[in-house]
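# for reference, the sequence and a predicted model appear below.
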Amino acid sequence: MGEVIGGILPLALGIAISPIPIIAAILMLLSPKAKGTSVGFLIGWVLGIVVAVVVFTLLASIIPEQDPDAAKPIAGVIKLLLGAGLLFLALKQWRSRPKDGEAAALPKWMSAIDSMTTMRGAVLGFLLSAVNPKNLLMAAGAGVLIGTAGLNGGEITLVIVIFVIIAACSVAVPVIAYLVASTKMAAPLESLRGWLVQNNATVMAVLLLVIGVVMIGKGIGSF
């Protein structure tokens, strides 16, 4: 089980460090309906991660069992494809980064955050975690690692819980911190938002590159 946890950690961190959902959460915390929308967003974010990783774990568990010491070509091919997809997204992110002196543009949907309700915040959180291609690929990678590791039910549940906690922490921490000390958090959150907006593409490109290479390495090791 330790090997599986070690394998999913970079993927969980990849979801956690994704700047767009963090920016969305911060914008909600700075909006007039901060508490309602941010809590809804956090619930949707966590639920989306759980659904994605559980679905891919179940799908991966369908792969026929093999001798633990034998090659696992099916799992290897899936990991290679996931790694290639992450490298493609890394290249796309790198090309989209703002040039020197150019301000980064935010997605248009972020302009509607101020008027969002709790339910819409929850739906947005779910979509960003369960449907977003970058996060979906990383959840798929984690699901393949978990589902093909031959773990029992209790071990699978524990590994998924660890994955979800790590993947969700980047949204959970600012939301919980704001709920505990809202007056002290406004300035730090605004500063963090500005940095993330400007460096979103670069951060994601490097992150996807590293995780993509790791996933390809695991795929090669399965043959």
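Everything's here; your move.
# could you use CA atoms for every contact and neighbour count after this?
Noted.
# which parts of the longest helix seen in the chain are buried?
Looking across the chain with DSSP state H, the single longest helix is helix 182-221. Burial within helix 182-221, assessed by neighbour count using 16 or more other CA atoms under 10 Å, is assigned to 182, 185, 189-190, 193, 196-216, 218-220.
# next one for the comparison:
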Amino acid sequence: MVDVVGDLLPYAVGVALSPVPLIAVFLVLGAPAGRAAGAALVGARVGTVAGVAVIAAFLADLLPESNGTSPIGLVLRILLGAVLMVWAVVLLLRRADQSESSDQPAWMATMGNASVPEAARIGVLLSAVNVKELAFGAGAGLTIAAAEIGAGATVVAAVGYAVIACLVSVAAVVAFWFAEDRVSRPLDRTRVWLARNSTVLVAIVLLVIGAVLVGESLQDF
């Protein structure tokens, strides 16, 4: 299990460094029901991230295996890694062609007034319909499936992956609960910085995780 968690760390870090969910958490914390809404968003996000990894792992178990390793699974991981790296390059090229805008996107403005149910729904959507998040979840699921640790341990590993992946968001919510006056301004400054540099951050994360996927899968052939 320890080895599995170690193998999942790159994917978890990739999700943890994803700027959009963090921006969403910081914005929701500023809502009238900020404390409860922030907890609802993070709770829904942890559950969804874990669910995606579990589903991917169980689906990967259906792939044909050879000598304890699924060649199809390895190929899928290589293809996924290649797609992530190409995606990173495309993001950087698009950013170079676009002029920066200081206007706040509409979705940011709406999250500042999110209720608790709306925050929970946002947490699910950020993880269930975000292609990048799904790609990381698929990679985590394939890694868990390759370890052949059984159904119960698969769920435990997926939950551990989700907790690590959402640890920054959890920490932000906990800090807001116990020291709202002290952390409000730092959180807002961090949100502004993430919004300005989100494209570069996403590209770096995609490039690193893609390279890890391709490199490790080639070694396993």
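Thanks, I have the structure now. Computed from a predicted model, the values in this text were never measured in an experiment.
# about what we covered before: average distance between the longest helix of structure 1 and structure 2?
Taking mean CA distance after the TM-score superposition for structure 1, the mean distance separating helix 182-221 of structure 1 from the aligned residues in structure 2 is 1.1 Å.
# again with stretch 87-95 of structure 1
Looks like 2.1 Å for stretch 87-95 of structure 1 (mean CA distance after the TM-score superposition for structure 1).
# same deal with stretch 74-83 of structure 1?
Mean for stretch 74-83 of structure 1 is 1.0 Å (mean CA distance after the TM-score superposition for structure 1).
# so that stretch corresponds to what in structure 2?
Using TM-score structural alignment, stretch 74-83 of structure 1 lines up with residues 72-81 of structure 2.
# chain center to the matching stretch: distance?
Averaging C-alpha positions (CA atoms, centre = their mean, to the nearest Å) puts stretch 72-81 of structure 2 19 Å from its chain's average.
# before we move on, what about stretch 120-137 of structure 2?
Offset of stretch 120-137 of structure 2 from its chain centre (CA atoms, centre = their mean): 7 Å.
# swap in stretch 9-23 of structure 1?
The chain centroid and the centroid of stretch 9-23 of structure 1 are separated by 4 Å under CA atoms, centre = their mean.
# again with stretch 52-71 of structure 1
In terms of CA atoms, centre = their mean, the centre of stretch 52-71 of structure 1 is set 21 Å apart from its chain centre.
# how long is that stretch end to end?
End-to-end distance for stretch 52-71 of structure 1: 27 Å, by CA to CA, to the nearest Å.
# give me the element the equivalent of residue 95 of structure 1 over in structure 2 is part of.
Counting by TM-score structural alignment, residue 95 of structure 1 corresponds to residue 93 in structure 2. Using DSSP states H and E, residue 93 of structure 2 sits in helix 71-97.
# angle of that helix against helix 180-220?
On the basis of axes from the mean of the first three to the mean of the last three CA atoms, to 10 degrees, helix 71-97 of structure 2 is oriented at 130 degrees to helix 180-220.
# so where is the helix or strand just after helix 71-97 of structure 2 in structure 1?
Per DSSP H and E, the first helix or strand lying C-terminal to helix 71-97 of structure 2 is helix 106-111. Mapping helix 106-111 of structure 2 onto structure 1 (TM-score structural alignment) gives residues 108-113.
# that stretch: which residues count as buried?
The neighbour-count check on stretch 108-113 of structure 1 (16+ other CA under 10 Å) flags residue 113 as buried.
# before we move on, what about stretch 137-151 of structure 1?
Quick answer for stretch 137-151 of structure 1 (16+ other CA under 10 Å): 137-149.
# in structure 2, what residues pair with that stretch?
Counting by TM-score structural alignment, stretch 137-151 of structure 1 pairs with residues 135-149 of structure 2.
# residues touching the matching stretch, excluding its own?
1, 4, 7-8, 11-12, 14-15, 49, 52-58, 60-61, 68-70, 73, 77, 80, 154, 157-158, 161, 213 (CA atoms under 8 Å, 6 or more residues apart in numbering).
# mind redoing it with 6 Å?
If you take CA atoms under 6 Å, 6 or more residues apart in numbering as the criterion, stretch 135-149 of structure 2 is touched by 8, 11, 52-53, 56-57, 60-61.
# equivalent analysis for stretch 187-205 of structure 2, please.
Here stretch 187-205 of structure 2 makes contact (CA under 6 Å, 6+ apart) with 14, 19, 23, 88.
# what is the nearest of those residues to residue 166 of structure 2?
residue 14 (10.3 Å; CA to CA).
# please report how far the closest one lies from residue 191 of structure 2.
To residue 191 of structure 2, residue 14 of structure 2 is 18 Å away according to CA to CA.
# picking that back up, buried sites along the match of stretch 74-83 of structure 1?
Going by neighbour count (16+ other CA under 10 Å), the buried part of stretch 72-81 of structure 2 is 73-74, 76-81.
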